[in-house]
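Engineer: generate a structure from the sequence data that follows.
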Amino acid sequence: MSDAKNAEWWKTGVIYQIYPRSFMDSDGDGIGDLAGIESRLDHLVRLGIDAIWISPFYPSPMVDFGYDVSDYTDVDPLFGTMADFERLLAAVHARGLKLLLDFVPCHSSDRHPWFLESRSSRDNPKRDWYVWRDPLPGGGPPTNWIAEFGGSTWEWDEGTGQYYLHSFLPEQPTINWRNPQARAAMLDAMRFWFDRGVDGFRVDAVDHAAPNPERGDNPVNAAWEGPEGHTMSLLAAHSRHQPEVFDVVRDMRALARTYPEEKLLVGEAYGEIREFIEYYGAELDGFQLPFNFLLINAEWNPVIVAGLVDAYEAALPEGAWPNWVLGNHDRARIATRAGPGQAAVAATLLLTLRGTPTIYQGDELGMENVEIPADRVVDPWEINMPGQGLGRDPERAPLAWDAGAGGGFTTGEPWLPMDTRPGLNVAAQEGDPASMLNLHRRLLRLRRAEPALMQGDYRTLSVDDAVFCYERVRNGRRIGVALNFSDRARPMDLGGETLFSTTGDDARTGDLAPNEGRVVRLA
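Structural biologist: Predicted coordinates for the structure are as follows:
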């Protein structure tokens, strides 16, 4: 049995998200793959992270780029083979890192064998593995629910004369977790990867796991001021965050606890603080880390950011461990949202707040959203709802490793356009002490060296319209952090010895420079 400290490695660890299509291509088809990830692991070791989370690489028609799974226990040939996965897992563990996979529990592909059986007839044994309903008495969908990607959540099936539910695309039918056989099959899929040595899962869109059509229409969102037909135009009162979701989460956690070193579960559930906090579980028997997306959606303003940090800290259940994230494959990059001048301040915030941080690939280089020409758009969200700024292609553009053809990412044509500006690649930043890459490395070394930054308590010290200051404390050791959100020099109110500055001068004293983040040892 592993000791408790090792079993809770995630409390001091840093997670790095890999979007496999865009990380590294090993075979020249323009799409990243598992062998490509393995070939670049040393970059992550030098960066100083502790765990890798890889977005889906399972067999899929790729209608939603892997989030429409047709087989939960294999590897899509686009990304390699099961042998490639085994080699990657061994290489990750050989470097002392952990490996998390993405688990997509709420829907499969419409080409999954389960769904093909389910839709074959009303009396098929797997019919109830998905959510089917009759039309309303006068015809039409059973409820007014709107799918995340637009349109009704209900798709008519002519062959069996019923509608099936999908929360995203029609090609992603909703799995019925209320059916015991379906639930067991999904847990078996998780067990398949756990048994092979995977250290945990990031669980996708789990708030959609137990929609309840019996409760009827979702109410209108009176506060919504956006376009009609958007999913936010209705309040998801009956389609998300249902009480039965927490039974699903507890079952997942119970499975994770059956292993000598308990597996980590990170849950994706967007919502208000009160909503996603519930995913810890009433007895902390839910996810160890329900993703906290407060800063990924926030206006980049010190007063707002400080307020969200305080509100989150106050809401955490006793004994729950916090986490922070500034970017992922579904949201605009932080260097675009906050501005490239603030990217270093954002990195300092992410890596010095209390809790487990997750870094999205490329953020360590200061990557920004890449402009995607209309004829290169592939994201179904943008295709289905054009002109609303919902497309996710800009933040999914491939990472550049060098200044050569294909950015060192591929010898072929990359699946999405790349940002090839000088300096925005790994090779260029390796030798530049002032680069974002080396800034991240310095921050991560400092974090590892200072227990107060990894596990210390948190307290806001001061905040105004430009500067946010807070402290971390452990065993009497006090670390202060000052973040200048403005492009003007500002007074530095924290004394003490400077340990880190985003300016590159780690002995810097005096006023905060424009866009500076500074970490100091307080008396």
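Engineer: from here on, contacts and neighbour counts on C-alpha atoms
Structural biologist: Fine.
Engineer: burial of residue 373, as a residue count?
Structural biologist: 9 (other C-alpha atoms under 10 Å).
Engineer: just residue 449 next, same as before
Structural biologist: Quick note: residue 449 (other C-alpha under 10 Å) scores 11 neighbours.
Engineer: same thing with residue 368?
Structural biologist: 22.
Engineer: now do the SS call for residue 472.
Structural biologist: strand (DSSP: H, G, I helix; E, B strand; the rest coil).
Engineer: residue 501 is in contact with residue 515, isn't it?
Structural biologist: No: applying C-alpha atoms under 8 Å, one finds residue 501 not in contact with residue 515, separated by 10.5 Å.
Engineer: comparing the two, which residue is more hemmed in?
Structural biologist: Counted by other C-alpha under 10 Å, residue 501 and residue 515 do not tie: residue 501 has more neighbours, with 27 against 24.
Engineer: list the contacts of the more buried one.
Structural biologist: Residues near residue 501 by C-alpha atoms under 8 Å, 6 or more residues apart in numbering: 507-508, 516-519.
Engineer: give me the buried subset of the residues you listed.
Structural biologist: 508, 516-519 (16 or more other C-alpha atoms under 10 Å).
Engineer: out of the residues you listed, which comes closest to residue 59?
Structural biologist: When the buried ones among the contacts of residue 501 are ranked by distance to residue 59 (C-alpha to C-alpha), residue 517 comes first, at 43.2 Å.
Engineer: show me where the stretch 251-400 of the chain has strands.
Structural biologist: With DSSP state E, counting those that start in this stretch as the criterion, the stretch 251-400 of the chain has strands at 264-267, 289-290, 323-325, 356-360.
Engineer: format those as a markdown table; extra columns: mean neighbour count and distance to residue 454.
Structural biologist: Listed next are those as a markdown table, based on neighbours: other C-alpha atoms under 10 Å; distance: least, C-alpha to C-alpha, whole Å:
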| stretch | mean neighbour count | distance to residue 454 |
| --- | --- | --- |
| strand 264-267 | 24 | 18 |
| strand 289-290 | 26 | 16 |
| strand 323-325 | 22 | 12 |
| strand 356-360 | 24 | 8 |
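Engineer: next, the second sequence, to be compared with the first:
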Amino acid sequence: MPDMEPASPPMIETGAEAAEPWWHRATGYQIYPRSFADSNGDGMGDIPGIISKLDHLADLGIGFIWLSPVYASPMVDNGYDISDYRDIADEFGTLEDMDRLIAEAKARGIRIVMDLVVNHSSALHGWFQAARASREVPEHAYYIWRDPAADGGPPDSTAAAFGGSAWTYVPEVGQYYFHYFSPAQPDLNWQNPALREEVYDMMRWWLDRGIAGFRMDVISLIGKDVDERLYEEGPYLHTFLQEMHREVLAGRDVLTIGESWSVSIETGLLYCGRDRQELDMVFEFSHIREGWHPELGKFAPKPFDLVAFKHALFSWQELTREDGWNALFLSNHDLPRQVSFYADDTTHRRAAARTLATVLHLLKGTPFVYQGEEIGMTNAQFERIDQYRDLETLNHFQEQIVQGVPPEVFLEGANRNSRDHSRTPMQWSSAPHGGFTSGTPWIEVNPNHTTVNVESDKGHPQSVFSHYRRLIALRRESELVAFGRTEQVFPEDPDVLAYERRLGDERLFVIANFSGCEQLRDLPAEFTGAGHCIAWSHEPREDVPAALTLAPYESFAWILK
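Structural biologist: A predicted model of the protein is given here:
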């Protein structure tokens, strides 16, 4: 059955502020610039390339773009190491290109939300270059320095997230600087008021250029106390976020999303509670971590556990029932492709992609689509370590080999969880390199681009793209989808996920088979009878039967009558 055509996305309001925040009904789309669209054939995506694809996003119904970093950077960590916060990296374009992107997106009813990376800068930032040359300059206090231990070694044994020590020695000043990630990413000293004002002034500068807000990278680290070895959600975090709100965000109609790998049910509303005056929502990763080994981490993934996944997902729905707001996502630039991680990316790829979309987009919150997700892109399944480009993956490979882990064992984990799987080029067509570039891409395109691409998907009768477009339109148009409360159904079922949404007398019922086998379920009587099917993975059916047989990765969503 053909997919229904949704209404066109609304244009950006320029008059009085709406009664509800605009982002309550909007869907975000994350662009990883170096992998989205290359306009000049150098193998690297760029801002003009993004502009050329804005109609694709407008057709999808996207309300705002989360743009991963395009700032000037040596690209040690693919732009998450910024050398100048007020300039654009040459490979991505110019400030004029950025201004044009903001204007062209706005003309299509799309806002731009930029990545804010202020836990650390690049070691090539002017601040750090001054700081490493002398203890006497003001910039020295913009970073975190400590004297050597008695034996001349690092101040403590803290390990960096990307491998090795978190401390690097600088002979010119006779001190070590702290870097939570790599030595190329020295941590900023947020306890320095002058540093904080530099950050706030930069944020105001970008907002005045017309962006619609910030996604705040690892923001939970800025309140750290290194002497107490308290890093995530340190003692100063919420004081700094409240100050940031007062100094920059208050009175502006903008969106702020914090990223925190440590936020929990107990601390979630400290970030986004309506009276906290901090952030609008937070990316939390409890449902992601359920797929990691508890001790060995992401490169030793464990089998997907649907019950644990549901517990994490619906705990946050419960937390934000009356306060706060959810950021809904299953994939981003740091995560594997969702259809490969949660489902079947071969035989049932298209159905699984549609099912994952239905489950996520009909929850309460603001959904985020990661580039390529809307056509069901998959992990690349690299065969050699030299095909990887990700700093984290390469560093951990070296550490694991030293520890005696066979290369093929590490590669098995990397092929499930490496960040590079989300960073392979966007697959626009079956042309060489997926239509991403006329040159040689900075990372290999997934070989399946000949069959999995935008052109072929849009022409399929069960298009993943059309399914996403319908779901995005439903959020814009339906009060029930946007604001209804969520109640889980079958919480202990190991194969089936189901939930209900309620708003007044309106009810929505969603059910999805997360297994590769047929599943038969007796449905509660309160859900059975006449309904209006608004989303389906295979074929629609209007009635809600007392006993429902679900094919592998089949899903339905009904408005109950």
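Engineer: could the strands of the stretch 251-400 of the first structure go into CSV alongside distance to residue 484 of the first structure?
Structural biologist: Output for those, formatted as CSV (distance: least, C-alpha to C-alpha, whole Å):
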stretch, distance to residue 484 of the first structure
strand 264-267, 31
strand 289-290, 29
strand 323-325, 19
strand 356-360, 20
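Engineer: of those strands, which approaches residue 257 of the first structure most closely?
Structural biologist: strand 264-267 (9.2 Å).
Engineer: of all the contacts of residue 501 of the first structure, which comes closest to residue 345 of the first structure?
Structural biologist: After measuring the contacts of residue 501 of the first structure against residue 345 of the first structure - C-alpha to C-alpha - the closest member comes out as residue 517, at 5.1 Å.
Engineer: quick one, what contacts the counterpart of that closest one in the second structure?
Structural biologist: Under the alignment (TM-score structural alignment), residue 517 of the first structure maps onto residue 555 of the second structure. Each residue near residue 555 of the second structure by C-alpha under 8 Å, 6+ apart is listed here: 355, 358, 510-513, 535-538.
Engineer: which position in the second structure aligns with residue 457 of the first structure?
Structural biologist: By TM-score structural alignment, residue 457 of the first structure lines up with residue 485.
Engineer: how deep is that match tucked in, by neighbour count?
Structural biologist: 20.
Engineer: which ones are touching it?
Structural biologist: 321, 364, 501-503.
Engineer: so what's the residue positioned nearest the centre of the second structure up against?
Structural biologist: Closest to where the C-alpha atoms of the second structure average out (C-alpha atoms, centre = their mean) is residue 332, at 3.6 Å. By C-alpha under 8 Å, 6+ apart, residue 332 of the second structure lies in contact with 30, 370, 422.
Engineer: part of a helix, is the first one?
Structural biologist: No: judged by three-state DSSP, residue 30 of the second structure forms no part of a helix; its state is strand.
Engineer: tell me how far it lies from residue 367 of the second structure.
Structural biologist: The gap separating residue 30 of the second structure from residue 367 of the second structure is 11 Å, by C-alpha to C-alpha, to the nearest Å.
Engineer: ok, residue 199 of the second structure touching residue 117?
Structural biologist: No: the criterion here is C-alpha under 8 Å, and residue 199 of the second structure misses it with residue 117 at 9.9 Å.
Engineer: just give me the longest helix of the second structure.
Structural biologist: helix 193-208 (DSSP state H).
Engineer: where does it end up in the first structure?
Structural biologist: The aligned range for helix 193-208 of the second structure is 180-195, by TM-score structural alignment.
Engineer: what's the counterpart of the residue nearest to the centre of the second structure in the first structure?
Structural biologist: By TM-score structural alignment, residue 332 of the second structure lines up with residue 328.
Engineer: repeat for residue 138 of the second structure
Structural biologist: Under TM-score structural alignment, residue 138 of the second structure pairs with residue 125 in the first structure.
Engineer: helix, strand or coil: sort out its match for me.
Structural biologist: Quick answer, by three-state DSSP: residue 125 of the first structure is coil.
Engineer: follow-up on the earlier one: what's the longest helix of the second structure in contact with?
Structural biologist: 85-86, 118, 142, 188-190, 213, 244, 247-248.
Engineer: count of neighbours near residue 138 of the first structure?
Structural biologist: 6.
Engineer: with the one 4 residues further on instead?
Structural biologist: For residue 142 of the first structure, the tally of surrounding residues (other C-alpha under 10 Å) stands at 22.
Engineer: that one and residue 152 touch, don't they?
Structural biologist: No: under the criterion of C-alpha under 8 Å, residue 142 of the first structure makes no contact with residue 152, lying 10.0 Å away.
Engineer: list the residues that contact both of the two?
Structural biologist: With the criterion set as C-alpha under 8 Å, 6+ apart, the contacts of residue 142 of the first structure and residue 152 do not overlap.
Engineer: where do the strands sit along the stretch 51-200 of the first structure?
Structural biologist: Under DSSP E, counting those that start in this stretch, the stretch 51-200 of the first structure gives strands at 51-54, 98-103, 132-133, 154-157, 162-165, 200-203.
Engineer: I'd like to know which of those strands is closest to residue 32 of the first structure.
Structural biologist: strand 51-54 (11.6 Å).
Engineer: residue 68 of the second structure matches what in the first structure?
Structural biologist: Looking across to the first structure (by TM-score structural alignment), residue 68 of the second structure lines up with residue 55.
Engineer: so what's that match up against?
Structural biologist: Contacts of residue 55 of the first structure (C-alpha under 8 Å, 6+ apart): 17-20, 101-102.
Engineer: so what's the aligned residue in the first structure for residue 178 of the second structure up against?
Structural biologist: By TM-score structural alignment, residue 178 of the second structure lines up with residue 165 in the first structure. Residues counted as contacts of residue 165 of the first structure (C-alpha under 8 Å, 6+ apart) are 130-132, 153-155, 173-174.
Engineer: so which pair among these is furthest apart in space?
Structural biologist: 130 and 153 (13.3 Å).
Engineer: among the contacts of residue 485 of the second structure, which recur in the first structure?
Structural biologist: By both residues aligned by TM-score structural alignment, their matches' C-alpha atoms under 8 Å, the contacts of residue 485 of the second structure still in contact after alignment to the first structure are 364, 501-503.
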